[in-house]
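Engineer: predicted model and sequence follow; I will ask about them next.
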Amino acid sequence: MELVYKGKTKDVYKLDGGNVLLKFKDDVTGEDGVFDPGANTVGLTIEGAGQAGLRMTKFFFEKLTEKGIPTHYVDADIDAVTMTVRSATVFGKGLEVICRYRAVGSFLRRYGAYCEEGQPLDAFVEVTIKDDDRLDPPINKDALAQLGILTDEEFGTLEALTKQISGVVKEELAAKGLELYDIKLEFGRDSETGSIMLIDEISGGNMRVYKDGVYSAPMDLEKIVVA
């Protein structure tokens, strides 16, 4: 296998035949030893986090596939902590799309003068540029179009898919007595067809989830969801 990219939480390898292999790590994002799905640095290492993240990702990607929602998922090997996916190209140098159901995290830090912590939000979709040096700045539809990163039509597709996917995750978690506060997703273009699809992962490492008002850590979340 050819190593293509060493990421914060996953390494990416090119496979013969055009597919890609993702190797999940035990590193999670955060600051000062505290997990934060919105952070752009590795904050800590949790033994078993990679396998837990892969289990949840497999669970949710297969749910999305059943519903006909386009993703890059092909299959997963839990023991090897790897996932085979379709090759994709990212928008620009990479975008993150956040769907927010409650005011927490960076949303609260920016707009705290106008809202209270935990205030309900109506599936608010926010796009940020993946840029560690500039702390992943938010960007709107007009700027994305003018910078040639995403057309208005593609933005509409991205927003609709984000709400649809987040809604599926929210419903699955609610069935387990859990509440989704926010979730971070990534999208790309299928390298063969050019169509937009969900890429990366869906795990406790890229969402905030609470049970009866108490935060559920990624490892605890995986045990509840994939029981």
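Structural biologist: Perfect, I can see it now.
Engineer: only C-alpha atoms from now on, for both contacts and neighbour counts.
Structural biologist: Will do.
Engineer: surely Ala123 is in a helix?
Structural biologist: No. Using DSSP: H, G, I helix; E, B strand; the rest coil, the assignment for Ala123 is strand, not a helix.
Engineer: burial count for it?
Structural biologist: Counted with other CA atoms under 10 Å, residues neighbouring Ala123 total 18.
Engineer: and what of Glu2?
Structural biologist: Glu2: 11 neighbours (other CA under 10 Å).
Engineer: also this one, for the comparison:
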Amino acid sequence: MEKRYEGKAKILYATDDPDVLLTVFKDDATAFNAQKRGQIQGKGEINCTITAALFAWLGSLGIPTHYLDQPAPTQLRVKSVQIIPLEVVVRNIAAGSLCKQTGLAEGTVLPFPLVEFYLKDDALGDPLLTPDRLRLLNLATPSQVEELRRLALRINEHLSAFFQRCEITLVDFKLEFGLDSHQQILLADEISPDTCRLWDQQQSDPQARVLDKDRFRKDLGQVESAYQTVQQRILAQLGPAYT
């Protein structure tokens, strides 16, 4: 198959259908803008399975996505989209860079979901964009930016309630979107412990509760088991219709 793109966590291949791509998830792990690299055994299969289940579930709730099906444990068939070069981050609780940049204490519950836009550019360090910088760069029209915000908040509402049922707190997460051939905005990329900050409500210890890539970033160990825990709870909650 013709390789279309290889990123830090996935490879995209062309298929016989020009409107369909094959996404292959890798076990490679990166952090701090790829300054830290490693492998998380089984991560590709876990993230692929979680993404397939959550995208199918969100699609049933009216969220438009590029997901088609999962032909193999580490593979997704997806609609071909033109990725909008913005990372849309939704924050419910202060953690990570928000604490470093604002002085908020980690764990502070925010009074409202904070939606932020970052430029998707590794060479520049994926900088946070102000509204005027968004307009200046013209990466999306004002109406598209508003639609991205609206979709992100809807997804956050659904996911926060869902993870609560899994006894997991959705602290924050990153989304990516793309435009299909009809210029419709579709949720793309993945939703997984790589792209979400997830805290186990069954654990009170600040380190033990971490169920996401922060275990890799901070050398907390037991990364594989944390990802497996997330997968098990998600699939148990969704049931056989999405597995």
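Structural biologist: Received it, and whenever you're ready, just let me know what you need. Here the structure is a predicted model, which means the values were calculated and not measured.
Engineer: could you report the neighbour count for the equivalent of Asn140 of the first structure over in the second structure?
Structural biologist: Applying TM-score structural alignment, one finds that Asn140 of the first structure aligns to Thr130 in the second structure. Counted with other CA under 10 Å, residues neighbouring Thr130 of the second structure total 12.
Engineer: surely Val209 of the first structure and Asp220 touch.
Structural biologist: No. Using CA atoms under 8 Å, Val209 of the first structure is not in contact with Asp220; the gap is 10.4 Å.
Engineer: give the aligned range of the lengthiest helix in the first structure in the second structure.
Structural biologist: Ranked by residue count, the top helix of the first structure under DSSP state H comes out as helix 152-174. Mapped onto the second structure using TM-score structural alignment, helix 152-174 of the first structure covers residues 142-164.
Engineer: gap between the matching stretch and the chain center?
Structural biologist: The chain centroid and the centroid of stretch 142-164 of the second structure are separated by 12 Å under CA atoms, centre = their mean, to the nearest Å.
Engineer: then stretch 193-200 of the first structure?
Structural biologist: 14 Å.
Engineer: would you map the helices across the first structure?
Structural biologist: 49-66, 105-111, 141-146, 152-174, 218-225.
Engineer: got CSV for these, with distance to Asp122 of the first structure and mean neighbour count too?
Structural biologist: Output for the helices of the first structure, formatted as CSV (distance: least, CA to CA, whole Å; neighbours: other CA atoms under 10 Å):
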stretch, distance to Asp122 of the first structure, mean neighbour count
helix 49-66, 22, 21
helix 105-111, 13, 13
helix 141-146, 19, 14
helix 152-174, 10, 17
helix 218-225, 23, 18
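Engineer: quick revisit: find the nearest non-adjacent residue to the match of Asn140 of the first structure, please.
Structural biologist: Take Thr130 of the second structure and drop its neighbours on the chain: the residue closest to it by CA to CA, 6 or more residues apart in numbering is Phe117, 7.8 Å away.
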